[in-house]
Structure formats: C-alpha cells, structure tokens
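1. Need coordinates for the following:
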Amino acid sequence: MAVLMTNSSRKTVVALAVVVVAAAALLASSVSAAITCGQVGSSLAPCIPYATGKATALPASCCTGVRNLNSAARTSSDRQAACRCLKTLANSVKSVNMGTVATIPGKCGVSVGFPISMSTDCNKVS
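-> Reported below is the predicted structural model:
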C-alpha cells in the first residue's frame, strides 16, 4: 500500500527526523561526558615507569596526561570516577609506589583536590 505525501508532509517528516537526531546526539554527548577508566589509564600510562621506580625522572608526557585528566574532570562525578579508576589502575600495576604516585600531581603543578591514596573514599570526593 503506497502512502502519498504532499510536499509539506515531507518537510514535516524531515524536520521531525532532524529534531530526533539532534536530541539523540545531545543525549549521547551528555552521557559520554563522564570520565572513563580508559581515559584515566591512557592519560596516566606515561607515569607508570616513574611510579614503579623504573624511571628516576618524571616524564613530561606524564605531566601532560595529569593536566589533561584534571581538566577533563570538571564535575564531582568525574572526579569520583577518576579516583575509582586511579585506585583500580594502582592495584593492577605491580610494584607501584603509592607514595611516589601521590607526589606526581604536585610535581606537575596540578592540584587534584583529594589525597591520592588507596584509603581515599572516592564517594566523598567533590
């Protein structure tokens, strides 16, 4: 069965489709705005040799990652997610020295607003 559409009906359908696509894109961008563990891991990967004592100097790429991650974590929810991911990452890396890890943001000139420690309650990070 064929449906006949007038020019104005077609324009209405196209306009509605555009609105639906725009709304979906907006929704998707707000959902994807949260910090992911993938972002945390890739941002901080250059820091691992320093955090494990395999490098004596803090690489510039580590500080770049720390700064980028700090800039990306704009909301309390982002910072809490980054905190949880950091703890997970620290647990997965053998020989990580959490004392050294805790000094990295300061050495990079970044204030993260919460202590870098395995005992930090990430749910209380604001």
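
2. from here on, contacts and neighbour counts on C-alpha atoms
-> Will do.

3. who's in contact with the nearest residue to Cys47 once chain neighbours are set aside?
-> Leaving aside its chain neighbours, Cys47 sits nearest to Cys62 (4.8 Å; criterion: CA to CA, 6 or more residues apart in numbering). Contacts for Cys62 (CA atoms under 8 Å, 6 or more residues apart in numbering) come out as Ser43, Leu44, Ala45, Pro46, Cys47.

4. for comparison, sequence B:
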Amino acid sequence: MKGVGVCVLMVLAMAQLMVEPTNGFTCVDVAENLVQCVNYLTGADAKPVQGCCDGVKRVKGECTTTEEKRLACNCIKQAATRIHNIKDSAVTSLADACGAPLPFPVSTTFDCNS
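-> I've put the predicted structure just below:
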C-alpha cells in the first residue's frame, strides 16, 4: 500500500509539470479528482470507491468544450502510463463502473486529438 501512495504522489508531481490551463481546468485537477481510483486501476479493489466515482463525475462535468475533453483525455492517458501495474481493462471500464461515461474513450492507446 505504501508503494501505491508513493506512486500517487509521483503522478501528482508529474501532472503539476504538465499543467495546461483551459478555463482553469488542468492536469493537476484531473489527477486530484482521480487519485482515489488508483486501487481500482491496479486491481487492488474490485470496484471503484465512491471518492473515485465522485472524481470521475467532476472530471466529466468539467469537460464541456472540445478543448477540455482533449485536455482531460490526454491528462488521464499520461497519468495512466505512470501508474505501476495498471490494468488496461480497469482504465477502459472506470467511467462506466462509476455510472459516469466520459465523452471520450478512456484508453492508454486512444488518440485524444481525433
């Protein structure tokens, strides 16, 4: 569990370096909203905790323009590549598991600019 905490801090630190403001919406915001999803994304939890789903819903609510959708997509994709032992199936199913489908496919391989 200690390793997961270190990983989360690293993701947040990396997100801070990739800040791209769009009406105040940044990669840091995305990372902070999704930090409670790490256990689900690595398979430590069978389903996402409520705090994770609340974060997914906040991210979804922030994605109103095409630019914001691309930003959120790229932020999620970049953060996912930095989480050790991430399960691609969990990344893909996260938004649906929270009952908050995002306006773009969540995948480590999706082209967010398409």
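
5. rewinding a little: matching the residue nearest to Cys47 of the first structure against the second structure, which residue comes up?
-> Counting by TM-score structural alignment, Cys62 of the first structure corresponds to Cys52 in the second structure.

6. just how off-centre is whichever strand or helix holds that match within its chain?
-> Using DSSP states H and E, Cys52 of the second structure sits in helix 50-62. Averaging C-alpha positions (CA atoms, centre = their mean, to the nearest Å) puts helix 50-62 of the second structure 9 Å from its chain's average.

7. Can you list the buried residues in it?
-> Judged by neighbour count using 16 or more other CA atoms under 10 Å, the buried positions of helix 50-62 of the second structure are Cys52, Cys53, Asp54, Gly55, Val56, Lys57, Arg58, Val59, Lys60, Glu62.

8. Tell me which two of the residues you listed sit farthest apart.
-> The span of these, defined through CA to CA, is set by Cys52 and Glu62 at 15.5 Å.

9. What is the longest helix of the first structure by residue count?
-> helix 7-31 (DSSP state H).

10. Would you mind getting the average deviation of the very next helix or strand once past it from the second structure?
-> Following helix 7-31 of the first structure in sequence order, the next helix or strand is helix 37-44 (DSSP H and E). Here helix 37-44 of the first structure, set against the second structure after superposition, deviates by a mean of 0.5 Å using mean CA distance after the TM-score superposition for the first structure.
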